[in-house]
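>>> 3D, please:
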Amino acid sequence: MSVDFKLSEDSTLTTRYHVLRSISSTIESMRKNINSYHLLDEDISFDGNEFQYREIDDELGVEILEEDITSSRSLNSEQQQVYNVVLEKVLSNQNVAFFVDGTSGTGKTFLYKALLATVRSRNLVALATASSGVVASILLGGRTAHLRFKLPLDTDEKTTCCVSKQSALANLLRAAKLIIWDEAPMTRKQHIEALDKMVRDINDSDVVFGGKIVVFRGDF
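The predicted structure is shown next:
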């Protein structure tokens, strides 16, 4: 891993720093800490501010495919209706929650790709999540809901997401203009309630989902 850094750095110590920082960044994206792996005898630490907004930068850096941008012109009438309503709420910054119901093959993923691309093309943060890893991998920048929102596997009425108000993830959720959760009917209601409580908490808001625009999708 150090070879690329050596091309621009003439100091072995600086190269070593950049390699460790790169490893740490990757591990942090999976909600892990580099020091858990004991790569060195002493703890490895970096500037806290460097990682505080990294998640936002990562989301803003998600690739936007031209085919997804142009797909908004190929939506059918029902898809176009959902697209227009959601986009209107995003651009006017109005809080609302939607559920898009549709059986397999009705073009829900096509619609979501168009929405995500349009919002991201305006340099806004749009989060794509799904209840399973397979579907999350279909959406650019997609994550499972458990990973993105730090949802526990075991749930009850007191279930909460493990997200600190001072964390980088909290900053990302505050910055998000659109949250999409695919396959919502596959998860437990306590998970959705936990997201609601967590987003309200980090935004200091009593409004549903902390005033965020959330689009659930699925097929009951």
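>>> please make it C-alpha for all contacts and neighbour counts, starting now.
Fine.
>>> what about the strands in this protein?
Taking DSSP state E, the strands of the chain run over residues 96-101, 125-130, 143-144, 176-182, 213-218.
>>> ok, longest helix in this protein?
Longest helix of the chain, by residue count under DSSP state H: helix 12-29.
>>> that helix packs against which elements?
Applying 3 or more Cα pairs under 8 Å, 6 or more residues apart in numbering; DSSP states H and E, one finds that helix 12-29 contacts helix 2-8.
>>> which strands and helices sit next to the helix it packs on?
helix 12-29.
>>> how far does the helix it packs on sit from its chain's centre?
Relative to its chain's centre, helix 12-29 lies at 23 Å (Cα atoms, centre = their mean, to the nearest Å).
>>> so for that helix, what gets flagged as buried?
Buried residues in helix 12-29, counted by 16 or more other Cα atoms under 10 Å: Thr15, Arg16, His18, Val19, Leu20, Arg21, Ser24, Ser25, Glu28.
>>> how about stretch 45-54?
Neighbour counts over stretch 45-54 (16+ other Cα under 10 Å) mark Phe51, Gln52, Tyr53, Arg54 as buried.
>>> disregarding residues adjacent in the polypeptide, which is nearest to the second one?
Sequence neighbours aside, Ala168 is the residue nearest to Gln52 in space, at 4.6 Å (criterion: Cα to Cα, 6 or more residues apart in numbering).
>>> please provide the structure for the following sequence as well, for comparison with the first:
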Amino acid sequence: MLEDYRRNNQSTFMVEQMVLIDIRKLLQSMQKDIKMYPLPDIDDTYDASCDIPREIFEEASIEANEDDVALSDTLNEEQRAAFDEIMSLVDIEHESLFFVDGPSGTGKTYLYRALLATIRSQKMIAVATTTSGVVASIMSGGRTAHSCFKIPLTIDNGIFCTFTKQSGTAKLLRASCLIIWDEASMTKR
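Okay, the predicted model is just below:
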């Protein structure tokens, strides 16, 4: 649990508190009290998730990387056009779908990093997912789509994503103003 939170937060104390809060919630779901165990005290000021699903709390806790915020000033002409179009619709809260296409090495991830940082710097929620763990690691707060959306790794008859309309994942999708799904290209040799 600690490693999951450490990926998105620099504060060791905050990471510890988030883990303890999760443990408390798990224990409560089993009708147990965290105070029965020799664990550090929980600072409830870090439990901003009282009525907020854990998934939203985690994404909202990702701070904008200052270097990535500056990327928007160095976009090329095509990246700038995509950035401006996407941000104009995010700013007016207009639901839209964009498909960014291009061969490997054309700057898609660079654009994604600029978008994620800009939106997060405005205290809005942006979710970064990809089909590749390697690509997820280079996007701030990036996760695999399988992990984020509970997509099964094997596809069999009758298998589907395992979150409900009332789940934290569904609420995260509704609360997000940007969701990036980068389908990492795999080259066959």
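>>> returning to what we had before: now, which of the buried residues of stretch 45-54 of structure 1 sits nearest Glu66 of structure 1?
Nearest to Glu66 of structure 1 out of these is Arg54 (Cα to Cα; 25.0 Å).
>>> the closest one reaches Ala170, doesn't it?
No: at 11.7 Å, Arg54 of structure 1 does not count as touching Ala170 under the criterion of Cα atoms under 8 Å.
>>> contacting residues for the closest residue to Val90 of structure 1 other than its chain neighbours?
Leaving aside its chain neighbours, Val90 of structure 1 sits nearest to Lys177 (6.2 Å; criterion: Cα to Cα, 6+ apart). Contact criterion Cα atoms under 8 Å, 6 or more residues apart in numbering gives Val90, Asn93, Leu124, Val125, Ala126, Lys212, Ile213 as the residues in contact with Lys177 of structure 1.
>>> ditto for Thr131 of structure 2
Thr144, Ala145, His146, Trp181, Asp182, Glu183, Ala184.
>>> among these, which ones are buried?
Members of the contacts of Thr131 of structure 2 classed as buried by 16+ other Cα under 10 Å are Thr144, Ala145, His146, Trp181, Asp182.
>>> for the second one, give me its contacts.
Shown here is Ala145 of structure 2, whose contacts under the criterion Cα under 8 Å, 6+ apart are Thr129, Thr130, Thr131, Ile151, Trp181.
>>> over to the fourth one?
Trp181 of structure 2 is in contact with Ala128, Thr129, Thr130, Thr131, Ala145, counting by Cα under 8 Å, 6+ apart.
>>> just checking, Ala126 of structure 1 touches Leu116?
Yes: here Ala126 of structure 1 reaches Leu116: they are 6.2 Å apart, a contact under Cα under 8 Å.
>>> contact partners for the one residue sitting closest to the centre of structure 1?
With distances taken as Cα atoms, centre = their mean, Leu127 lies nearest the centre of structure 1, 3.8 Å away. Applying Cα under 8 Å, 6+ apart to Leu127 of structure 1 gives the contacts Glu59, Leu116, Gly141, Gly142, Ala176, Leu178, Ile179, Ile180.
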